[in-house]
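K.L.:
The sequence and its predicted three-dimensional model are supplied below.
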Amino acid sequence: MTWLLLIGAIAAEVTGTIALRFSDGFTRLVPSLVALAGYGAAFWLLAQVLVRGMNIGVAYGVWAALGVSLVAVIGALFLGDSLTWVQACGVALVIGGVLALELGGSH
């Protein structure tokens, strides 16, 4: 259940970030509301993950790394952002670092 909440937190944060792009500096109402709701839900869900006992380094690392990676990929695939091979390698390194953090922890 904890991992499902974390996935929800990641999805909410990614949704909020993409909506932020469409908000035009908070001048468009609907994307602005989606951005605020997305970030609010993301932090609430992340707090629920921490209350259930997940290590903060793992929870925040997974949340941040997957969030930034998904936003970069979505931006490249659907929003016309560039993603060079160097940036793609950076995304892979971020994900690899989070995996190392998770796999290196004691269970």
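P.N.:
Sure, I can see it.

K.L.:
Going by C-alpha atoms from here, please, whenever you check contacts or count neighbours.
P.N.:
OK.

K.L.:
before we move on, what SS does the residue nearest the centre of the chain have?
P.N.:
Taking C-alpha atoms, centre = their mean, the centroid of the chain lies closest to residue 67, which sits 2.0 Å from it. Secondary structure assignment for residue 67 (DSSP: H, G, I helix; E, B strand; the rest coil): helix.

K.L.:
OK, contacts around it?
P.N.:
10, 11, 13, 14 (C-alpha atoms under 8 Å, 6 or more residues apart in numbering).

K.L.:
Check it against this one:
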Amino acid sequence: MLAGAIVTEVSATILLRQSDGLSRWLPSVLVVLGYGVSFVLLAQVLKRGLAVGVAYGIWSAVGVSLVALIGAMFLGESLTWVQVLGLVLVITGVVAVQSGTTTH
């Protein structure tokens, strides 16, 4: 479910660019639906017991990383080595947060 939340959030974010400031109706509707589905799935992950800090950390870090990579690979956006280092640090931080959690 967390993977589904990430995929739908990333899809909605990429579609934001296609929506032209939410002025094109089809991409705009897909953006709203994508974010809605993503939040519902994230809420279900939390309901099943994953800590909010861990779930949100994974969701946001993987989402940011995927959007940045998709932007660089398919949308003609730049991705500098400093930005790549930043993404590595974000992912490392999420791993550290997840590693520090205790199970009951």
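P.N.:
Structure received. Only a predicted model underlies this, so the values are computations on that prediction, with no experimental measurement involved.

K.L.:
Would you mind finding the match for residue 98 of structure 2 in structure 1?
P.N.:
Superposed on structure 1 with TM-score structural alignment, residue 98 of structure 2 falls opposite residue 102.

K.L.:
what about its match, distance to residue 66 of structure 1?
P.N.:
Distance of residue 102 of structure 1 to residue 66 of structure 1, given as C-alpha to C-alpha, to the nearest Å: 13 Å.

K.L.:
neighbour count winner among these two?
P.N.:
Neighbour count, other C-alpha atoms under 10 Å: between residue 102 of structure 1 and residue 66, residue 66 has more, with 21 against 17.

K.L.:
residue contacts, the more buried one?
P.N.:
Counted by C-alpha under 8 Å, 6+ apart, residue 66 of structure 1 has contacts 10, 95.

K.L.:
how about it, what's its match in structure 2?
P.N.:
Counting by TM-score structural alignment, residue 66 of structure 1 lines up with residue 62 in structure 2.

K.L.:
go on, residue 50 of structure 1?
P.N.:
Per TM-score structural alignment, residue 50 of structure 1 is aligned with residue 46.

K.L.:
Okay, and its match sits in which element?
P.N.:
Element membership of residue 46 of structure 2 [criterion: DSSP states H and E] is helix 25-47.

K.L.:
helices or strands next to that helix in the packing?
P.N.:
In terms of contacts (3 or more C-alpha pairs under 8 Å, 6 or more residues apart in numbering; DSSP states H and E), helix 25-47 of structure 2 is packed against helix 2-18, helix 52-74.
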